[in-house]
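Undergrad: Sequence plus predicted model, see below.
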Amino acid sequence: TSDTLVYKKSNGVFALNFAKNGNPDKLIVCEGYMDVIALHQAGFTNSIACLGTALTQEQARLISRYTDEVILSYDSDEAGQKATRRAIGIFGQTGLKIRVLKLTGGKDPDEIIKNYGREKFQNLLDGAANDIEYSILREREKYDLDSIDGRSKFLTAVADILSKGNPIEQDMYANKLAAEMAVSKDAIIQEIKRAYKRRTRAQSKEQFNEIVRDTVMPKDNVNPERPKHYKAARAEETLIATIMQNPDFYKKIRDRVNEDIFVTDFNRRVWSALANRLENGRGTDLSLLSSEFTPEEMGRIAQFISMRDRLSNTVAECDDCIKVLEKEKNKMSVSDASQLSDEEFRNLFKNRNGS
């Protein structure tokens, strides 16, 4: 999506310049700027939204400077819930208290305000669950808790959630779950400890791999970011190669992929050029890209095509690449979070009221 007055690919926090006034003890984080405008008009002036395709670590840190708590008020559809789960992970690294609004009666805050008014939304805010309760509720929906196998898988999943919390939370939830699921509290605590060990081992392994990549990877003049972000770069290259070999796949994934999901600048440029041609029905012939890239860069793109023997050439492979890029992007801290000016924000209210 191109930059506009209200949507920028830089990671600004919309309306934070208004919401931070008065040192609010909590901020309501919405999915879109229209929700924020509706909430501000209804008197919820502590509402904000993160610009760009997804919440970044830099945005989360910026928000944490002005409040101790965030209430996530994302859309109730699957995309909104996916964004909620992702936001919990990112905000969790800032030390902020996190609560999650369960939207009932509408798909987003704007719709609820229009249909039911301010009081309805205030009641939803008052009943917002904390991040642990929300995550546990999501796990409940996945399993058949009337079966032993379902309860076992549910408790294993919940143990992983609780392993990220503090000992007091772990003890309290272990007591509650033990009584509900007819298992011993000690068994739940032991599973939480095992989950914690699994997670810390995985994190240590990833940190070691990053050190090795930074140390031994050769310099890359075409894509200098590749050694640092090797896993993401490989996923980008596989995605590009698969689409070049199977252009008909593009329509099936186009809504899930844009330039922002790419981690390395070179591969982002290649994807942008490729997507532009596919959008305009001009095909993926390698020669069509020569006007936009140096001979050395064209050589690298040709290497992508030579990957055909190692590709499964399926939409599923594209999906796997997208998941890797989303995960890698989540880990990155993106700088230069910007804000709309006060005057721009006021103009938005004028335009909305006048429409």
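TA: All right, it came through fine. In this text the structure is predicted, and so the values were computed from the model without any measurement. Residues are numbered from 1 along each chain as shown.
Undergrad: make it CA atoms for all contacts and neighbour counts henceforth
TA: Fine.
Undergrad: which other residues reach stretch 173-190?
TA: Outside of stretch 173-190, the residues within contact range by C-alpha atoms under 8 Å, 6 or more residues apart in numbering are R151, L155, A159, Q170, D171.
Undergrad: which ones among these are found in helices?
TA: R151, L155, A159, Q170, D171 (DSSP state H).
Undergrad: In JSON lines, list these along with neighbour count and distance to V334.
TA: Output for the ones in helices among the contacts of stretch 173-190, formatted as JSON lines (neighbours: other C-alpha atoms under 10 Å; distance: C-alpha to C-alpha, whole Å):
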{"residue": "R151", "neighbour count": "18", "distance to V334": "40"}
{"residue": "L155", "neighbour count": "24", "distance to V334": "35"}
{"residue": "A159", "neighbour count": "24", "distance to V334": "31"}
{"residue": "Q170", "neighbour count": "18", "distance to V334": "32"}
{"residue": "D171", "neighbour count": "16", "distance to V334": "36"}
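Undergrad: So which residue is dead centre in the protein?
TA: R86 (4.5 Å; C-alpha atoms, centre = their mean).
Undergrad: What is the subsequent helix or strand relative to the host helix or strand of that one?
TA: Using DSSP states H and E, R86 sits in helix 78-92. Taking DSSP H and E as the definition, the helix or strand that follows helix 78-92 towards the C-terminus is strand 97-100.
Undergrad: Can you name the next helix or strand after that next one?
TA: Following the chain from strand 97-100 toward its C-terminal end, the next helix or strand by DSSP H and E is helix 109-116.
Undergrad: Could you pull out the helices in the stretch 151-300 of the chain for me?
TA: Along the stretch 151-300 of the chain, the stretches classed as helices by DSSP state H, counting those that start in this stretch are 167-181, 185-216, 230-245, 250-253, 265-279, 295-305.
Undergrad: most neighbours per residue, which of the ones you listed?
TA: A comparison of those by mean neighbour count, using mean count of other C-alpha atoms under 10 Å, puts helix 230-245 on top with a mean of 22.
Undergrad: got the angle between that one and helix 185-216?
TA: Orientation note: helix 230-245 sits at an angle of 80 degrees relative to helix 185-216 (axes from the mean of the first three to the mean of the last three C-alpha atoms, to 10 degrees).
Undergrad: Got another one to weigh against that:
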Amino acid sequence: MSAEFPNDFKETVRAQTDIVQLIGESIALSSRSGGREMVGLCPFHDDHNPSMRVYPERQTFRCWVCQTGGDCFTFVMEHDKLSFREALELLAQRANIPIPRSNRSGPSTTVDEKAALLEALAWACAQFHTALLELPEAEPARQYLRQRGYTAETVRKFRLGYHPDDWQWLLHRARGKFTEEQLLTARLIARSERGRLYDYFRGRVLFPILNERAQPVAFGGRILPGADGDQAKYFNSPESPVFHKSRLVYGLSHARDAIRDSKTAVVVEGYTDCITCHQAGLNNVVGTLGTALTEQHVTTIKRFAPKVVLIYDGDDAGQMAAERAVERFLAQDVDLRILTLPGGQDPADYLGEHGVDALQGLVSAAPEAWEYKMRSVWGRVDIGTIAGRQRVLEEMIELLACIPEMAQNVRESLLIADLSTRLSVAEHQVREQLRELRSRPTRRHREPDQPRPQVAADAMRLLKGNLTRSDRLELELLENIFVRGDLAARVRDEVPLEWIQNTRLRELLAACYRLLDEGRVPEFDAVMLTLEDPDLKRLAVWVDEGLHAKNVHGRVDGGEQESPDGCPSFLRRSIDNLKWRRDEESNGRIALQLSAQREGTPTLDEQAEDLLRQATEFHQRRATKRAPLSN
């Protein structure tokens, strides 16, 4: 949960965001059922028949095909691929609601301070761009860009710029607009060892680095041809509170729509190759920022497309980087392809010599990561010999052993089967060798950059209506709470969380119990506000829709009779159903214990007699009570 924002702020943002208007900015909506719902083409899958429903009264949405659903926060998170915190900030700004300062423990940069940094960076970007276009001393920079083949439209689209060879050019222009501390924090200026302030970029062509919302957060600088050879040819802004190069990829704000449409993201090394590809018409291309591709990069990219093609230069360094990428990302839940260009060329060179269609053809035919590695190893040995085939087996098993998180994964089973078939080695021998290699205490496994998100298959099963008997019992309890949140305390007194077997439904009930701890009534709106996991939001909307479709409100409102203990009859029935299930499970365990004790024993001991008494009591209750719910 985003602890830095209070619940009343989140509630204010949600209350002042009309979900129909919000979603209507992205897709065309039409009215159905007298305005009680709106329908439109879902933007989250290839929708041809309107399958998205937006519910104005409940301020929720749901696609009945891909099961994406939730509230205004969920829509922004899914559509713009933002975190909950980023979606909350965006909607607050959209509604002109002041964002409170962060109350995170420890040193942090507040939202207002970050907004000031972004403003300074946007201002600097405009200054650099104007300098490139207008200053006489920028002519060498303009000439360099023309030699690279960049058009005026490309220069404008990517906001390319220039910083004059002046130590304090930006500092002087920023006076009265931004403080020195802000410029330092934004990494636009630096401080020398003697304490003197100076501009960070001087005499360089500048490539603005934008975040997903197309805001400048950093710059890449390239020296001009003929400059001092001791300078680094390229360098980027240092990391800052708004720039984290291990997560950000260059050009994503320009490439996002094309990536979604093509369902493929192409990743090149560096911003110049990325720009060249876009100018040639390959708009689904992004670039890294002078660092090795990280798992965080791949996690960011795969939110927009299921297929990622990594393009590496065809030289030796590029091929080595490609093989490292296979090890690093093979376990990622993404269709990862590897392409190394022929002749040692980079993408810009290849485009200049062969054209966009040829490069697009190579991208389309790029081999899967596993296949790329196999071909690379294959090319280094004599596969016609026993020793060569053993070398291939060893290297490929070594690759799998480096990825411990793939153990027990179905993908690993498929790769082992492929390896076994291609090398004519028994599959159990491949598995045994892999198991032995992983068990070596001296083996050092690579550490992932971040935990991999778990695939929410359990949530999807419920959303598709594949419910077990136990699911239906637990769902009924949640429906009753959503309709009568004032009765949730009664539920908590009688139903511990561990009684709920379905993990996702248990998490929803836990959210209700947390609201009780905060002194709040766990009605649907309050539950939605406390949830940030998109899957749980989808599930909450699904529960709410189901209870409306089944008219649970009407059944509850018309069934206020109380049981002898004062609990409304509809809730007592739901709670008793869960208790009966628990009794049935307990009796099953008792039967197993009795069966084990009776084997070879002519008489029953005291413990067995107690178990038998419990079983008898259960059967007596069952004889006088009809099972509450059948399959």
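TA: Received it, and whenever you're ready, just let me know what you need. Remember, it's a predicted structure, so these values are computed and weren't measured experimentally.
Undergrad: picking that back up, aligned partner of the residue nearest to the centre of structure 1 in structure 2?
TA: Structural alignment (TM-score structural alignment) places R86 of structure 1 against R324 in structure 2.
Undergrad: And its match, how close does it get to I383 of structure 2?
TA: The spacing between R324 of structure 2 and I383 of structure 2, counted by C-alpha to C-alpha, to the nearest Å, is 22 Å.
Undergrad: again, but for F618 of structure 2
TA: Taking C-alpha to C-alpha as the measure, F618 of structure 2 falls 68 Å from I383 of structure 2.
Undergrad: L91 of structure 2 now?
TA: When C-alpha to C-alpha is the yardstick, L91 of structure 2 and I383 of structure 2 sit 59 Å from each other.
Undergrad: Give me the more crowded residue out of these two.
TA: Just comparing L91 of structure 2 and I383: by other C-alpha atoms under 10 Å the higher neighbour count belongs to L91, 20 against 16.
Undergrad: Just confirm the more buried one contacts V13, I think it does.
TA: Yes - the pair formed by L91 of structure 2 and V13 meets the contact definition of C-alpha atoms under 8 Å, at 6.7 Å.
Undergrad: what range in structure 1 does stretch 162-182 of structure 2 sit on?
TA: Taking TM-score structural alignment, stretch 162-182 of structure 2 hits no residues over in structure 1.
Undergrad: Return the distance of stretch 38-58 of structure 1 from the chain's centre.
TA: The chain centre lies 15 Å from the centre of stretch 38-58 of structure 1; the measure is C-alpha atoms, centre = their mean, to the nearest Å.
Undergrad: For that stretch, buried residues please.
TA: 38-40, 42, 44-58 (16 or more other C-alpha atoms under 10 Å).
Undergrad: among the residues you listed, which are in helices?
TA: Reading helices off these with DSSP H, I get A38, L39, H40, Q57, E58.
Undergrad: Tell me the one among these nearest to I90 of structure 1.
TA: Looking at those and their distance to I90 of structure 1, the nearest is Q57, at 6.1 Å (C-alpha to C-alpha).
Undergrad: Map the closest one across to structure 2 for me.
TA: Using TM-score structural alignment, Q57 of structure 1 sits opposite E295 in structure 2.
Undergrad: Look up the closest residue to that match, ignoring the ones flanking it.
TA: Closest residue in space to E295 of structure 2, ignoring its immediate chain neighbours: D449 at 5.8 Å, by C-alpha to C-alpha, 6 or more residues apart in numbering.
Undergrad: Now do the SS call for that neighbour.
TA: Assigned state for D449 of structure 2: coil (three-state reduction, DSSP: H, G, I helix; E, B strand; the rest coil).
Undergrad: Wait, it touches L293, no?
TA: No - using C-alpha under 8 Å, D449 of structure 2 is not in contact with L293, being 10.7 Å away.
Undergrad: any common contacting residues for the two?
TA: When C-alpha under 8 Å, 6+ apart defines a contact, no residue borders D449 of structure 2 and L293 alike.
Undergrad: The residue nearest to E295 of structure 2: neighbouring residues, count only.
TA: When neighbours are defined as other C-alpha under 10 Å, D449 of structure 2 has 12 of them.
Undergrad: With G343 of structure 2 instead?
TA: Here the number of neighbours of G343 of structure 2 (other C-alpha under 10 Å) works out to 10.
Undergrad: Spatially nearest residue to it, not counting backbone neighbours?
TA: Of all residues apart from its sequence neighbours, G314 sits closest to G343 of structure 2 (C-alpha to C-alpha, 6+ apart), at 6.1 Å.
Undergrad: What's the match for that neighbour in structure 1?
TA: Using TM-score structural alignment to pair residues, one finds that G314 of structure 2 aligns to S76 in structure 1.
Undergrad: what sits against its match?
TA: Counted by C-alpha under 8 Å, 6+ apart, S76 of structure 1 has contacts K102, L103, G106, K107, D108.
Undergrad: mind running it again at 10 Å?
TA: When the contact criterion is C-alpha atoms under 10 Å, 6 or more residues apart in numbering, the partners of S76 of structure 1 are K82, T84, L101, K102, L103, T104, G105, G106, K107, D108, P109.
Undergrad: Could you turn the buried ones of these into a PyMOL selection?
TA: Buried members of those, identified by 16+ other C-alpha under 10 Å, are gathered into one PyMOL selection as follows:
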select buried, resi 84+101+102+103+108+109
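Undergrad: Which pair of the contacts of S76 of structure 1 spans the longest distance?
TA: K82 and G105 (19.5 Å).
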